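Peer 1: Below is the structure, and that's it, no one-letter string:
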């Protein structure tokens, strides 16, 4: 028997991965009792994982464990197939505390089997109960894709249950029915006698299998700090496991309300590639986005980020939030920053995400987004909103023509906390050059004489569409996105006051001639504008 490699480690999170997080409930490690005693079982069978099975009722995930969202549809399908074929599946590692059994390693393996048994690949009964309105269209699409793959390659669990005591002519199905009854996954038990030792075992086991990046490691290890709680609440729109459940009811409800609002600001309207509309969400697809949201919370609350993806030394963690007030303060700070770049709030600049947050090929760029959040705050703090608005159309056209500036900066410094201050400085320097009277063709030479922008000397701007090669049989998603973005942003919906692109999430309507000056309310009397242009410039 061979070791099936997809199950030896977990792949990085991505938009095409299956959300199995609701299938094993989470519980606070520290709230559990001591060992229940008795002999520990050696294996888990499929019947143990059925909803009526006694063992599945005791299964829990530690509240600090990563979300079970790291496997592709193919990996889930292959795990079920490997089980039925009798291939070696690595043992799962469990820890028993009282009448609960915690999954220390192997949550994806167990969850994939539960998903097959319950036909819940992120859109079934358990997932709907857990996520409710937080169950995204993307999550549903991936779930359907997974279900279709499993049924095509294997069939449903219910189908095999129906074959019990039946004469089966298909030898493959007969073999699998037998395997369902006799197969199992081996268990290894953590022998720790307390929750702290068991938690240490978790991090040692998972770090050895595949190192956890600094941001995700910080979230897991500081799960009760206000920034971690706020990030989890935003990422799930106030749904899912309630890491804020120890706070009083009023505080919980406020946290959930703000979390739902912020998730909507970030990820509505829903998006999937290729880009065929300018109505894209300001923060990409939002699927499995917890590390990104954690960085957003940190940026908005001036908490230092790791300077590289391999950083071993992290800033000192924040202390535990005892009553939820710090979590609320963190959420409100994020809300203030996001309202400045999006929404119809009267002071919102309404920055268009295709200008600031996406590459020319339609990929969301987290570091560019985070830098934009800080750049907008800098414009506000330095009282330059009116001057920015005056030059905004020209400034944004310059950014669109020179997208390579940002990609070169991230290439130079890495897609980590190091590149964000440089992107902020780049945006501010370009704006400052314009305010100082520099022509567009003078800006790059002025930038490259500065040490921090010397890397831009290597700039060789390719012709539109030359950043990638299209597929041999058909145009790639990137090619299609690039063509759409290039054409759409040449003639976007424009603000009638500043002339820059208007985004669907930040659009207000202004009377071309004020009503008090004789203007009317007919369509021809109105024009779309940015909120700040409407309230702060024309008012």
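Peer 2: Looks like it came in fine. These numbers come from a predicted model, not from an experiment.
Peer 1: Going by C-alpha atoms from here, please, whenever you check contacts or count neighbours.
Peer 2: Will do.
Peer 1: So which bits of whichever strand or helix holds residue 196 are buried?
Peer 2: Under DSSP states H and E, the secondary-structure element containing residue 196 is helix 195-209. Residues 195, 198-199, 201-203, 206 are the ones in helix 195-209 that count as buried (16 or more other Cα atoms under 10 Å).
Peer 1: next structured bit after it?
Peer 2: Downstream of helix 195-209, the next assigned helix or strand under DSSP H and E is helix 214-221.
Peer 1: Report the central residue of this structure.
Peer 2: For the chain, residue 289 is the residue whose C-alpha lies nearest the centre (Cα atoms, centre = their mean; 1.2 Å).
Peer 1: Which residue, neighbours along the chain excluded, lies closest to it?
Peer 2: Once its chain neighbours are removed from consideration, residue 289 has its nearest residue in residue 235; the separation is 6.4 Å (Cα to Cα, 6 or more residues apart in numbering).
Peer 1: List the residues that contact that neighbour.
Peer 2: For residue 235, the contacting residues are 259, 263, 286, 288-290, 293, taking Cα atoms under 8 Å, 6 or more residues apart in numbering as the criterion.
Peer 1: Repeat that for residue 66.
Peer 2: The contact partners of residue 66, taken as Cα under 8 Å, 6+ apart, are 216, 220.
Peer 1: In addition, the following structure is provided for comparison:
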């Protein structure tokens, strides 16, 4: 069964708890105790006042099987936990405090929108990733095979002579069954505290997601939210002026295209790999947030709420500055521009781009994308710029990358030892620095590996492996298949005609072998494929006679 998650995020709009209605509201004398599924239709009063908190995590964590099972369970009368709601005394809208996924699954069934139709298309500005489309199609088929569509059951009782007995049974259940409701009483502060308390129990919110929820008005969280969905979906930045909103969405799309295109399926089937793996997953959200924080030199102490009322300090700062909420979008734009500049340094066709090949730098020996390696590459390129070592790196780049390919399992060993994301970034960066220094000194592979094992700080738990270390069954695992495609990608990659390192075809330029200013023309035999930086910064750093060799 498909492993893609069903994206139901469009089906219940988000809203700020504190949003107010221009009309005067009356306090209800009583609140409903049950909710029939018919009340979730697009024209019902209830559906049109239903909301999620604006900080609600994306409703995209259920598999097609789980969505189909929930719909089936409801129609069979199985016990479904009560939905916990809160009615805002300011807007009159009703917020899902707990049960948004359950509600969204039933809404999806009623609307026949599993992340690919009507509301979803409008919500995501018509941009539906292929994995989201596949999950929707799988879910629709599962539900059709299991219970049928909502529209079928809705008309079943009107046409009993042409409807199967099973469909009639389910239709009668649909007419009688309802969801149980519980209500939170009080103001917005009580509703928010209830949300966090409830959602940290059965299925705790991921720590990164929780950090982003609590920092939802800060520029780093706003930037990460925009990047991860290419500026589509819920507009967390909707309170900003229109020109700022437009630039946020433009920058978000640019960075998304740089690092997440083309779309990566669960298994590698193409040699055209995205720089940063899958466009939306738990790891990708963490990685993008870490990327924004790293590029903009933010430490958790700057944006996380202080604990126990104590002011945080560091060895270098007696008073750590606090990252303020972004009230007008200018700080968010500043962070996004810096992130785009960093991403453009490793991918894309801008003149400063090194055009790092994803298969060399970002994917492990088993063909799996490693977020830590992506972040380490960003850190490494920034260090090359700051220490003015780009030219030296380019001179040694082919040997540098040959080593990484030959010992690609080192990346697996580091991540297994330190864990994913930020914990593995320092040792991967340390490996890159030792490798570059060793190549500059003319050391061979054996001496380089010994230096990594002996002198690294942090420690590098790397060791060469032999064929005897590998264990394979009779059938190809998905990791083995990915590794086969990755190996073919590395072997078939063209090389830059200036530095002789591998080229990623989405990050290359065409160069005149003989410069135009030296009389070179536009004929095919005077052209060559190169990395953008090799064709600009590195080529321009060499004498004219050397650059044309």
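Peer 2: Arrived safely, thanks for sending. Fair warning: this is a prediction, and the values are worked out from it, not measured in the lab.
Peer 1: still on that earlier bit, so the helix holding residue 196 of structure 1 corresponds to what in structure 2?
Peer 2: Mapped onto structure 2 using TM-score structural alignment, helix 195-209 of structure 1 covers residues 188-202.
Peer 1: The helix holding residue 196 of structure 1 vs structure 2, mean deviation?
Peer 2: Helix 195-209 of structure 1: mean distance to aligned residues in structure 2 after superposition is 1.0 Å, counting by mean Cα distance after the TM-score superposition for structure 1.
Peer 1: between that helix and helix 214-221, what angle do the directions make?
Peer 2: Using axes from the mean of the first three to the mean of the last three Cα atoms, to 10 degrees, one finds that helix 195-209 of structure 1 and helix 214-221 are set 160 degrees apart in direction.
Peer 1: what packs against helix 195-209 of structure 1?
Peer 2: For helix 195-209 of structure 1, the contact count by 3 or more Cα pairs under 8 Å, 6 or more residues apart in numbering; DSSP states H and E identifies strand 100-105 as packing neighbours.
Peer 1: which residues in structure 2 does the strand it packs on align to?
Peer 2: Applying TM-score structural alignment, one finds that strand 100-105 of structure 1 aligns to the residue range 93-98 of structure 2.
Peer 1: I'd like the distance from the matching stretch to the chain centre, please.
Peer 2: If you compare the mean C-alpha spot of stretch 93-98 of structure 2 with that of the full chain, they lie 26 Å apart, counting by Cα atoms, centre = their mean, to the nearest Å.
Peer 1: For that stretch, which outside residues touch it?
Peer 2: Applying Cα under 8 Å, 6+ apart, the set of residues contacting stretch 93-98 of structure 2 from outside is 49-53, 83-88, 191, 194-195, 198-199.
Peer 1: Apply 10 Å and report the result again.
Peer 2: Contact with stretch 93-98 of structure 2 is made by 12-17, 19-21, 46-53, 56, 81-88, 103, 182-184, 191-196, 198-199, as judged by Cα atoms under 10 Å, 6 or more residues apart in numbering.
Peer 1: The biggest helix by length in structure 2 packs against which elements?
Peer 2: Among the segments of structure 2 that qualify as a helix by DSSP state H, the longest is helix 242-260. For helix 242-260 of structure 2, the packing partners by 3 or more Cα pairs under 10 Å, 6 or more residues apart in numbering; DSSP states H and E come out as helix 219-228, helix 330-346.
Peer 1: Export the ones you listed to a markdown table and append columns for distance to residue 206 of structure 2.
Peer 2: As requested, those are arranged in a markdown table below (distance: least, Cα to Cα, whole Å):
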| stretch | distance to residue 206 of structure 2 |
| --- | --- |
| helix 219-228 | 15 |
| helix 330-346 | 23 |
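Peer 1: Go through the ones you listed and pick out the most buried.
Peer 2: Of all these, helix 219-228 has the most neighbours on average by mean count of other Cα atoms under 10 Å, namely a mean of 27.
Peer 1: What span of structure 1 is that helix aligned with?
Peer 2: Residue span in structure 1 matched to helix 219-228 of structure 2, by TM-score structural alignment: 226-235.
Peer 1: What's the average distance for that stretch when superposed on structure 2?
Peer 2: Between stretch 226-235 of structure 1 and the corresponding residues of structure 2, superposition yields a mean separation of 0.7 Å, by mean Cα distance after the TM-score superposition for structure 1.
Peer 1: so residue 383 of structure 1 sits in a strand?
Peer 2: No: the assignment for residue 383 of structure 1, made by DSSP: H, G, I helix; E, B strand; the rest coil, is coil rather than a strand.
Peer 1: Just tell me what it corresponds to in structure 2.
Peer 2: When the two structures are superposed using TM-score structural alignment, residue 383 of structure 1 falls opposite residue 388 in structure 2.
Peer 1: Now do the contacts for its match.
Peer 2: When contacts are taken as Cα under 10 Å, 6+ apart, residue 388 of structure 2 is in contact with residue 382.
Peer 1: quick one: buried residues of stretch 166-183 of structure 1?
Peer 2: Neighbour counts over stretch 166-183 of structure 1 (16+ other Cα under 10 Å) mark 173-174, 176-177, 179-180, 183 as buried.
Peer 1: do stretch 525-534 of structure 2 as well
Peer 2: Residues of stretch 525-534 of structure 2 classed as buried: 527-534 (neighbour count, 16+ other Cα under 10 Å).
Peer 1: How about stretch 448-463 of structure 2?
Peer 2: For stretch 448-463 of structure 2, burial by neighbour count (16+ other Cα under 10 Å) applies to 448-449, 451-453, 456, 459-462.
Peer 1: Give the aligned equivalent of residue 55 of structure 2 in structure 1.
Peer 2: Structural alignment places residue 55 of structure 2 opposite residue 64 in structure 1 (criterion: TM-score structural alignment).
Peer 1: What's the local residue count around the nearest residue to that match once chain neighbours are set aside?
Peer 2: By the measure of Cα to Cα, 6+ apart, the closest residue to residue 64 of structure 1 outside its immediate chain neighbours is residue 220, 4.8 Å from it. Residue 220 of structure 1 is flanked by 18 other residues according to other Cα atoms under 10 Å.
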